[in-house]
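>>> I'll drop the sequence and a predicted model, then ask my questions.
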Amino acid sequence: MVRASGFVIFLLSSVQLAVAADIDGPLVGPQDAYEVPVEQASGGIAGYIEGSYGAGIDTPGDIDTDAWDLRGAVNFDAGAGMNLQVDLGYTRASYEDADTNSYDGALHGYYRNDLYAAGVFAQAARLDPGIGVDLNDYMGGIEAAYFLDTWTVHGAVGFGQASVSDFDDIDANHYMGALGVRIYATDNLRFDIDGKLDRLTEDNLDYDLRTLKLTANYRLETFPVTLFAGYKYTNEELSGLSASVSGDTSTIFGGLRFSYGSTTLRQEERLGPVWSNNRLSF
């Protein structure tokens, strides 16, 4: 029963946080009429700071949910194609009358040239659902991206462990897979399609979190600010012990991103932060 309770905590916590926008950071690549790569700068620093708000519009039991999200990322180009990206984030979510706080961070080390990027990542997240215990999640994995003139495709796979504090016997294996496409209508108008699957397994229990996110991004011509808004669909399922429980959540979100070290949305992706922090839920 103690083990099952840990997954119930997991399910309730992630429903709360499914309303927050998982705001992705950008990638890198080419640009000319024949899809020949654009020359890359080296030794630079570029990044962004962003804030967003998301609200559930269709939740299990019509529960009121919303969340505020503050995130930042910075990319260091060391030259010769070697890069280091650092992400930090904080989310404040409400689930009816309960509030949760979560903190996350990630480190990405990778190589990129004009056509692709590939590397490894390590990340950690901590969720405080306000019930006297914390959920901790640690993961590592690999990620890659492929760049053409008007679109970018990127993906990641990872493995880690999630645990509930004060319960030494509650440890779940965490498997993650993510795939996304970013499509440029202009240098400052981009549409993102992102999908992700998280699976946590512990003894005879499985928890699956499936998400699909659609985002429109527009960067102002005269000021380094990007406006973004979108829709996120989340499906959650807890199965095992000859039973299963599932639920769907629809969320709308919007926010502002302030960028530095780039002059357009496309350049921000291709010279600055490439990767997203593949944190659990949100």
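Perfect, thanks for sending it.

>>> only C-alpha atoms for contact and neighbour calcs from this point on.
Fine.

>>> number of nearby residues for the nearest residue to residue 146 once chain neighbours are set aside?
Nearest-residue entry for residue 146: residue 116, 4.4 Å, with adjacent residues in sequence omitted and distances by CA to CA, 6 or more residues apart in numbering. By the criterion of other CA atoms under 10 Å, residue 116 has 20 neighbours.

>>> swap in residue 68?
21.

>>> comparison target below:
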Amino acid sequence: MIFKYNSLVLAAGLAAGMIGSTSAASADTFGPMDTSGFVEIFGSHSDAIEDNSSGANDNYTGGGGGGSVNFWLSDSFTVQIDGNLNFFRNDPDNDTEHAIEMVVHSGWRDPERGYIGAFGGLISYGYAGADSDDSNQWVAGGEAAVYLDMITVFAQAGFMDTFNRAEGESFEDTYFVQGGVRYFATSNLKLEASGGFLNGDEYGDTPVDMPFWRAEAEYKPEDTRVSWFAAYEGYSEDEDGYEHTNHTVMGGLRIHFGQDTLMSFDRSGASQGFLNSRMLQMADDQ
């Protein structure tokens, strides 16, 4: 409950920061800013399809929100704070589920060249209203990005483990890597493709391999703070005696502050990504 409360406090702080920044001037450059970031809301629908005869076909309808704030502590050092909350319903079982993440990124950054740093945070997921405790995990790792004209190449590697397992359901001793490319057709039209791989133990001692992938398009009209995005993401979970593939489509909006264009957000704002907890909860539910 403390973790959920902290997530709500963070979300309120992000919203307050956005409102307080609406009158501040934003420079359409790739230079340091005191504060920049975004808040977002979205809806989603997922279908999990069994790849053998051992599992069930499930679908999930849900939504959520959250945001990120990026601070420049000096001309070459940044800190980014993320907070996200997801709710979704497993339609066949009529279970309401949630996934929460709070992550901090920090490192060296040059808006004309790239970024290299580290991240750490907490993840919590489980069933709303259930008697059992949530699965709570810590995560840490390293990340980097290279800025190449209208293209950004990024990569991330990390490790996560549990400090509170709900009925044996969580990822333990788990490593993951992911990377991708962002292409800016214009300074306010972003196309992104990414993918990765997760390897660890699930349900206490069951080995699991899980490739995952994502594609997103985001557009922000000129002279507005609001952008619209649509995304497709998925994963394929392979564990002993059971395989399934999950496909998710989602769409929503983001309200930005502190920079004028999507490209300047990428180079100078809150643009470090993370392995999403929504995927972990869906995989645990299967």
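The structure has been received and is ready for your questions. The shown structure was predicted, so the numbers you read here are calculated from the model rather than taken from an experiment.

>>> aligned partner of the residue nearest to residue 146 of the first structure in the second structure?
In the second structure, the residue paired with residue 116 of the first structure is residue 114, using TM-score structural alignment.

>>> how much space separates its match from residue 190 of the second structure?
With distances taken as CA to CA, to the nearest Å, residue 114 of the second structure is found 18 Å from residue 190 of the second structure.

>>> now swap in residue 8 of the second structure and tell me
For residue 8 of the second structure, the distance to residue 190 of the second structure - CA to CA - is 29 Å.

>>> those two: which has the busier surroundings?
A direct count of neighbours by other CA under 10 Å for residue 8 of the second structure and residue 190 places residue 190 higher, at 21 against 16.

>>> ok, for the more buried one, nearest residue in space, not its chain neighbours?
With CA to CA, 6+ apart as the criterion, residue 190 of the second structure has its nearest non-adjacent residue at 4.6 Å, and that residue is residue 184.

>>> need the three-state assignment for that neighbour.
Assigned with DSSP: H, G, I helix; E, B strand; the rest coil, residue 184 of the second structure falls in the strand class.

>>> to which residue of the first structure is residue 31 of the second structure aligned?
Under the alignment (TM-score structural alignment), residue 31 of the second structure pairs with residue 41 of the first structure.

>>> you'd agree residue 283 of the second structure is in a helix?
Yes - if the criterion is three-state DSSP, then residue 283 of the second structure is within a helix.

>>> once you drop chain neighbours, what's closest to it?
By the measure of CA to CA, 6+ apart, the closest residue to residue 283 of the second structure outside its immediate chain neighbours is residue 237, 7.1 Å from it.

>>> what does residue 138 of the second structure give?
Once flanking residues are discounted, residue 138 of the second structure sits nearest to residue 122: 4.6 Å by CA to CA, 6+ apart.

>>> are we agreed that that neighbour is in a strand?
Yes - the assignment for residue 122 of the second structure is a strand, going by three-state DSSP.

>>> tell me the contacts of it?
By CA atoms under 8 Å, 6 or more residues apart in numbering, the contact set of residue 122 of the second structure is 101, 102, 103, 136, 137, 138, 139.
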